[in-house]
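*Asks:* With the sequence up front, the predicted model follows.
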Amino acid sequence: MTHSENNSPALSTTVAHVPERHRYELGVSGEPVGFTAYRDNDGRRIFFHTEIDDAFSGHGLSSVLIRQALDDVRRAGLRIVAVCPLVAAYLKKHDDFEDLTDPVTPEILEFIRDSTR
């Protein structure tokens, strides 16, 4: 999945799913500037870390990245678990993913700890 979107005349963004790296990557004008990382477990895509290059903060790019990643999760028929604070904050502001969202549990935290070592 690659999606292009213009947020402003100056920023041309792309979001690409990179399954072999367990993440969605954000590009601006062809340069990588961020990602959101996940692990899949039992029909759930568990997002545990998101980064945006400091030079691009304040442009709403994390929302572009997270939105496209969550849309992809919906298309894939998976559920969402937000361990990552940025993804969790996005979900609190956008209830259109409420039907796909599962809570963070101790078992999920243990799975993330074990799978990202």
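*Replies:* Okay, I see it.
*Asks:* only C-alpha atoms for contact and neighbour calcs from this point on.
*Replies:* Noted.
*Asks:* Can you give the distance from stretch 22-31 to the centre of its chain?
*Replies:* From the chain centre to the centre of stretch 22-31 is a distance of 11 Å (Cα atoms, centre = their mean, to the nearest Å).
*Asks:* Put this next to the first one:
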Amino acid sequence: MNSQESAAEPDLVVRDAPERRRYEARLGSELAGFIDYDVDGTVLALLHAEVAEEFGGRGIGGRMVRQTLDDVRGRGLRIRPACSFVANWVARHPDYADLVDRQDRA
């Protein structure tokens, strides 16, 4: 965990919002960020991660990715990190590399 992640908000809650096809990060009732996804069987293509400007610089993006991937792992799913932020985060955290779906799909 880097210093930016450890300084993140302690009450950040990340939950799947399947009706919107995204994981949402909330601080209380406020939407602080989200990760959009698409589903292909047991693989989630993580398309776009975004943190609201007013919450930037507080480590929310990293915690949001970590909690999303922890949920994905717990559900026995895999990911396809189409979002560069998520892909770079996974590259820096090799303990999550096993979640990446590496099969070529035609």
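*Replies:* Now that the structure is in, tell me what you want to look at. What you are looking at is a predicted structure, and each value in this text was computed from that prediction instead of being measured.
*Asks:* tm score of chain vs chain?
*Replies:* After superposition, the two chains reach a TM-score of 0.83 (TM-score structural alignment, normalised by the length of structure 2), with 100 aligned residues with a Cα RMSD of 2.0 Å.
*Asks:* Buried residues, the helix or strand where residue 73 of structure 1 lies. List them.
*Replies:* Assessed by DSSP states H and E, residue 73 of structure 1 sits inside helix 61-76. Neighbour-count burial for helix 61-76 of structure 1, counted by 16 or more other Cα atoms under 10 Å, picks out 61, 62, 64, 65, 66, 67, 68, 69, 70, 73.
*Asks:* And the next helix or strand past that helix?
*Replies:* strand 79-82.
*Asks:* Residue 52 of structure 2 touches residue 35, doesn't it?
*Replies:* No. Under the criterion of Cα atoms under 8 Å, residue 52 of structure 2 makes no contact with residue 35, lying 11.7 Å away.
*Asks:* one step back: check the buried residues of helix 61-76 of structure 1 against residue 108 of structure 1 and report the nearest one.
*Replies:* The shortest approach to residue 108 of structure 1 among the buried residues of helix 61-76 of structure 1 belongs to residue 73, at 17.5 Å (Cα to Cα).
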